[in-house]
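Visitor: Next comes the sequence, and after it the predicted model I'd like to discuss.
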Amino acid sequence: MAAPETPSGYPNPLLPGFNPDPSVVAVDGAYYIVTSTFEYLPGLPVYRSTDFVEWEQIGNVATRPEQLEIAEVPTNLGVWAPTLRFHDGRFFVIVGVPGGRGCIVFTATDPAGPWSDGVVIEGLNGIDPDLAWDEDGTAIITFSGLILSGPETGTHLGIQQVRADLDTGEILTPVRDIWSGSGSMFPEAPHLYRRDGFWYLLIAEGGTERGHGCSIARGPSPEGPFTAFDGNPFLTARSTIRPVQNTGHGDFVTGPSGETLLVMLGVRPRGGTRAFSPLGRETFVTPVRWVDGWPIADPVAHAPRPELRDDVAFDGPLDNRWIAPRRLPAELASVDPAAETLTIRGAGTTLDGLRPAFVGRRQLAIATRAAVTADVSRGIGGLAVRYDEDTHVDIEARVDGDGVIVTARAVVPSLRQEWSARLPAGPVRLHLDSAFPDTDSFGTLAMTSDVITLWAESGGERVELAAVDGRSLSAETAASFTGRVIGLYATSGDVTFRAFSSLGTEAPSPATFGTAA
């Protein structure tokens, strides 16, 4: 699909749905992006493009559980903020897994994989690691000094740096404090570049919420000393009416036309006061001009693809876009290509647990109609949209005598509500639709992001069970840093699914009171 008409010529979001903390590299006429995945496996998706418009997920860095060790890790201590780089014929991903193996460096000759088992950088205490190389080939790791344990948990020590042996994981130098940022909170997400005789240090400041932004400094060497740009933050949406907010955590790359592009995360808040972002942090791009040696970034345009269709027939192995919490989808689900079905075996776990029998795909558009046909003659399960174990909305089916009981469920921290109805026996088509509120008033519906409607049909009968306010499944209310994942699950027995479909459509820009829609 061609890019929407925008000043940059690129679609925005560039990678829709749950794709935070992007890092980008250009190699031999192709572009590659890797994003964060927190508790999901496979982890660290690898996207490829030749024109910066059409992107294909070609693989995942972490395809084996032992690469990350996140089986029992809470969402927010999972896989954070990778940096993707290319050096001496190899691709490198350095990433922090605070509750798992720590700071890990993965390598591959082909970005589609397979990737190495990973080398742990022993003793590195921080997040958002960056990777660069000095002129003598020594690896430089620059990171945010966030303390994650002990009485000082949550304290930021600014941007720090070490040199390391990437083959052994040994840190070669003492930790250096190199920049504390321009004064906003949480200096993080550093990336180090060499350009026109300077070393530039790009960081995020202001927190990953509405104050987020990109700031930059430069110096004569990778260690500095660094002088901050007077125009910092040179990219931010704070206190603006722009439809894309929280823009920060950026990475530079040279685009197809030779222009500098800044790839970064952002959110698309909805509602009358634009308070709720249902898809979480997505990947965006904006052009950058260099003036007197400093970057000037264009505001991030909102240019979504008008339609995103995702239909799965289960006529072959599960593709690399399927993910599952803390386990690989293949551990939970089996495909029968001849019957075009997928079967998930439940083992008594529910969506409230750390390791549910759930396999899903990123929700790609705010307004989405998802459906699947479920055979629950041998088990209990259904269709769900999940933010994390504390926040999910689902529609579930089970056999009851000569009929099927369907139950809609909305779960947010400390609250749970259910609605049930009966349908004739047989396979049941389960539907989960999110839509923009249909209202002209300045009331409750006008304030929310979307409404999630749960309905089902079987034996020629149809029943609508619930219409759920979607604001609780948003970046501003869920405790995790993830996004919506729509998927299939089983709580007990074997549940067989066929014909999964998802169709997303986008409005040109979020509706906001006092501004044009």
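Guide: Structure received.
Visitor: going forward, measure contacts and count neighbours with C-alpha atoms only.
Guide: OK.
Visitor: correct me, but residue 216 touches residue 226?
Guide: No - Residue 216 lies out of contact with residue 226 (C-alpha atoms under 8 Å); the separation is 9.2 Å.
Visitor: For stretch 359-379, what is the distance to the chain centroid?
Guide: Distance of stretch 359-379 from its chain centroid, counting by C-alpha atoms, centre = their mean, to the nearest Å, is 19 Å.
Visitor: Pull up the overlap in contacts between residue 216 and residue 226.
Guide: Common contacts of residue 216 and residue 226, defined by C-alpha atoms under 8 Å, 6 or more residues apart in numbering, comprise residue 201.
Visitor: more crowded one of those two?
Guide: residue 216 (27 against 21; other C-alpha atoms under 10 Å).
Visitor: now the more buried one: how far from residue 229?
Guide: According to C-alpha to C-alpha, to the nearest Å, residue 216 and residue 229 sit 6 Å apart.
Visitor: Ok, residue 336 next?
Guide: For residue 336, the distance to residue 229 (C-alpha to C-alpha) stands at 58 Å.
Visitor: cool, and residue 366?
Guide: 36 Å.
Visitor: Please identify which of these two sits among more neighbours.
Guide: Shown here are residue 366 and residue 229; by other C-alpha under 10 Å, residue 366 has more neighbours (24 against 16).
Visitor: Could you pull up the contacting residues of that one?
Guide: 278-279, 434-436, 450, 504-506.
Visitor: Quick check: residue 419 touching residue 467?
Guide: No - contact criterion C-alpha under 8 Å: residue 419 and residue 467 do not qualify, at 10.3 Å.
Visitor: Name the nearest residue to residue 450, ignoring sequence neighbours.
Guide: residue 436 (4.6 Å; C-alpha to C-alpha, 6 or more residues apart in numbering).
Visitor: Can you get me a residue count around that neighbour?
Guide: By other C-alpha under 10 Å, 22 other residues sit near residue 436.
Visitor: Ok, the one 3 residues further on next?
Guide: For residue 439, the tally of surrounding residues (other C-alpha under 10 Å) stands at 10.
Visitor: Same question for residue 446.
Guide: Residue 446 is flanked by 21 other residues according to other C-alpha under 10 Å.
Visitor: SS state for it?
Guide: Here residue 446 is recorded as helix under DSSP: H, G, I helix; E, B strand; the rest coil.
Visitor: measure it to residue 504 for me?
Guide: 21 Å.
Visitor: do residue 29 as well
Guide: 31 Å.
Visitor: The two: which is more packed in?
Guide: residue 504 (21 against 10).
Visitor: ok, the nearest residue to the more buried one once chain neighbours are set aside - contacts?
Guide: Spatial nearest neighbour of residue 504, chain neighbours left out: residue 368 (4.2 Å); criterion: C-alpha to C-alpha, 6+ apart. Under the criterion of C-alpha under 8 Å, 6+ apart, the neighbours of residue 368 are 433-435, 502-505.
Visitor: hold the first one in mind and look at this next one:
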Amino acid sequence: MSSAPAQLSPTVVDANGWIGGMFHNPVISGMHPDPSICRVDDDYYLACSSFEYFPGVPIFHSRDLVHWEQIGNALDRPSQLHITTDTPSSGGVYAPTLRHHDGRFWLITTNVAPGGTTMLFTATDPAGPWSEPIRTGIPGIDPDLAWDDQGRCWCTYAGIEQVRIDPDTGQTFGTPHRLWSGGTGAQAPEAPHLYRIGDYWYLLIAEGGTERGHAVSIARGPAPEGPFEPCPANPILTHRGVNHPIQNTGHADLVQSPDGSWWMVLLGVRPGGGTPGWHVLGRETFLTPVTWADGWPMVGRVEPALASPPWPALPLAAAPVRDDFDADRLHPRWISVRSRPDELCSLGERPGWLTLRARGASLDQPDVMFVGRRQQHLSCTARTLLDAAQGRGGLAVRLDESHHYEIEVGDGQVRASARASSLQTTLGTRTTPDGPVRLRIDIIASAPAQWHPREEPDTVRLGIEGSDGTFDVLAELDGRYLSTEVAGGFTGRVLGMYAAAGTVQFDWFDYEPTEPGPSISPEAILAP
């Protein structure tokens, strides 16, 4: 049970005495949508959606709500997460809720796939291992968990409907019932989270759809099953219809800090270019303060820079930009399309190299053997050293099977190719140099000063890098075709390595932000 809402000034001075100290949004950049957060003592934990990628549901840890470190993935075994080639891109794992209750961490999520279901998982350590799935009969997406004073567990889900559940077995009790139709009559009431705060139960939801009309509304009632009265100021947060660099704000969760202040994590996007604006990184995790008035939470607009939280910041960590593949297992930031069989992905076959064996014959195939990381910066460079002596593969920017750019080595050539929906073409070729080849992708965001109505959000360059750093560009492409506004769906870009034929090996992968990353103060730079 949370304490009564704290009445705080929105002007924050942190414990180091910084006046006007800033942190930058998003606090977790790249494709990390639908954030759900819980606090245990002085530690915060956060989970996000992962869609068709394996492993699923990244788990993050923070001590200050600004610096987040990925400590694992909740669904990191095939027995927990079964995503087949019948699952389309932007299907798979949707909207987890992460909670801590009675000494355990609880995570509930839905696998939106043929034969998929809503599943519960538990862990004593959020870094894992997490349990095998407890399957439920919950029919909707965006499930939430909340326990009342009698220890009964309530699951509320998109609709907005609710049913009581035994979280140890997944059994439901009674018939699901509708709780609330939303605060503004907008479409798609979803993403419910239920909290006991002071004398009331608060029901926080998203509505308006996850595009530009996205919004957050709230209601309160005397019991977890209602009845609920809407906040007179609904929606309490939305950026729809305003000229703001952060859009699509919604799907929020609340957390109280040890000092009594309240904060909201939520998803949003950063559109670039001209009209209508294209977001390419997917939906990201943002942070904003919450104050209370007359028993209702008040949230201002979510800004790119905000006053830092009022407690000491941790030392800044170096950005994880390079992997030499010297460990015995991949870092949890690495994800693959639908599955990653051990026999097709190895760090031990050639020590110090990542070995991939082909499955699907190209990035057009739903079972392509691909290992990548989310693009987290609007401008960045990705490089790898590839040995394709026994096969064919390369370096790619992937949005889905129908939208990707790649630089590929095989059959004596290096080829730059692009696919945008039904259009597919090879844009430039070179004869393969002797030995391993260094491939490079540069992504350059358009500057605001370049704006015109049809300005692209960024430019993508594909090519070969020499040992002296020179860049032989084989293709330069408009980045809008790898955006959600063009391709549809819910995901963002992933940069990574793939095998299309035979066996392909990679000595290292380097990811270099070429813009300032999020920061805790104007003088301190943090790249997530």
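Guide: Happy to help now that I have it. This is a predicted model, so every value here is computed, not measured.
Visitor: Got a TM-score for the pair?
Guide: Scored against TM-score structural alignment, normalised by the length of the first structure, the superposed chains reach a TM-score of 0.89; 487 aligned residues with a C-alpha RMSD of 2.4 Å.
Visitor: circling back to that earlier point, scan the contacts of residue 366 of the first structure and report the most crowded one.
Guide: Neighbour tally across the contacts of residue 366 of the first structure (other C-alpha under 10 Å): the maximum, 32 neighbours, falls on residue 278.
Visitor: circling back to that earlier point, which residues sit in contact with the alignment partner in the second structure of the residue nearest to residue 450 of the first structure?
Guide: Here residue 436 of the first structure is matched to residue 445 in the second structure, going by TM-score structural alignment. Applying C-alpha under 8 Å, 6+ apart, one finds that residue 445 of the second structure lies in contact with 272, 378-379, 457-459.
Visitor: Please render those residues as a markdown table that adds secondary structure and distance to residue 338 of the second structure to the earlier fields.
Guide: Converted to a markdown table, those look like this (DSSP: H, G, I helix; E, B strand; the rest coil; distance: C-alpha to C-alpha, whole Å):
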| residue | secondary structure | distance to residue 338 of the second structure |
| --- | --- | --- |
| 272 | strand | 29 |
| 378 | coil | 26 |
| 379 | coil | 27 |
| 457 | coil | 28 |
| 458 | strand | 28 |
| 459 | strand | 28 |
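Visitor: Distance to residue 247 of the second structure added to these, as CSV?
Guide: As requested, the contacts of residue 445 of the second structure are exported to CSV (distance: C-alpha to C-alpha, whole Å):
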residue, distance to residue 247 of the second structure
272, 11
378, 15
379, 19
457, 15
458, 18
459, 21
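Visitor: still on that earlier bit, the residue nearest to residue 504 of the first structure is in what secondary structure piece?
Guide: strand 367-388 (DSSP states H and E).
Visitor: gap between the most far-flung residue of the second structure relative to its centre and residue 425 of the second structure?
Guide: Largest separation from the mean C-alpha position in the second structure: residue 434, at 38.9 Å (C-alpha atoms, centre = their mean). Separation of residue 434 of the second structure from residue 425 of the second structure (C-alpha to C-alpha): 26 Å.
Visitor: now do residue 403 of the second structure
Guide: Distance from residue 403 of the second structure to residue 425 of the second structure, by C-alpha to C-alpha: 12 Å.
Visitor: For the two, indicate the residue with more neighbours.
Guide: The residue with more neighbours, out of residue 403 of the second structure and residue 425 and counting by other C-alpha under 10 Å, is residue 403; that gives 23 against 11.
Visitor: what residue of the first structure matches up with the more buried one?
Guide: Per TM-score structural alignment, residue 403 of the second structure is aligned with residue 391.
Visitor: Next one: that match from residue 488 of the first structure, what distance?
Guide: Counting by C-alpha to C-alpha - residue 391 of the first structure and residue 488 of the first structure are separated by 16 Å.
Visitor: Kindly report the same for residue 473 of the first structure.
Guide: Per C-alpha to C-alpha, residue 473 of the first structure is found 17 Å from residue 488 of the first structure.
Visitor: what's the answer for residue 131 of the first structure, then?
Guide: Per C-alpha to C-alpha, residue 131 of the first structure is found 37 Å from residue 488 of the first structure.
Visitor: same question, residue 376 of the first structure
Guide: For residue 376 of the first structure, the distance to residue 488 of the first structure equals 12 Å [C-alpha to C-alpha].
Visitor: When the two are compared, which one has more neighbours?
Guide: Shown here are residue 376 of the first structure and residue 488; by other C-alpha under 10 Å, residue 488 has more neighbours (29 against 25).
Visitor: Setting the sequence-adjacent residues aside, check what's closest to the alignment partner in the second structure of the more buried one.
Guide: Matched by TM-score structural alignment, residue 488 of the first structure corresponds to residue 497 in the second structure. Distances taken as C-alpha to C-alpha, 6+ apart place residue 395 nearest to residue 497 of the second structure, at 4.7 Å, with adjacent residues excluded.
Visitor: pretty sure that neighbour contacts residue 414?
Guide: No - Residue 395 of the second structure is beyond contact range of residue 414, at 11.0 Å (criterion: C-alpha under 8 Å).
Visitor: who touches both of these two?
Guide: By C-alpha under 8 Å, 6+ apart, the residues touching both residue 395 of the second structure and residue 414 are 407-408.
Visitor: Show me which of these two is the more surrounded one.
Guide: Using other C-alpha under 10 Å as the criterion, residue 395 of the second structure and residue 414 rank with residue 395 on top: 31 against 24.
Visitor: The second structure: helices as residue ranges?
Guide: Assigned by DSSP state H, the helices in the second structure fall at 484-487.
Visitor: neighbouring contacts of stretch 205-212 of the second structure?
Guide: With contact meaning C-alpha under 8 Å, 6+ apart, stretch 205-212 of the second structure is reached by 182, 186-193, 214-218, 239-241, 247-252.
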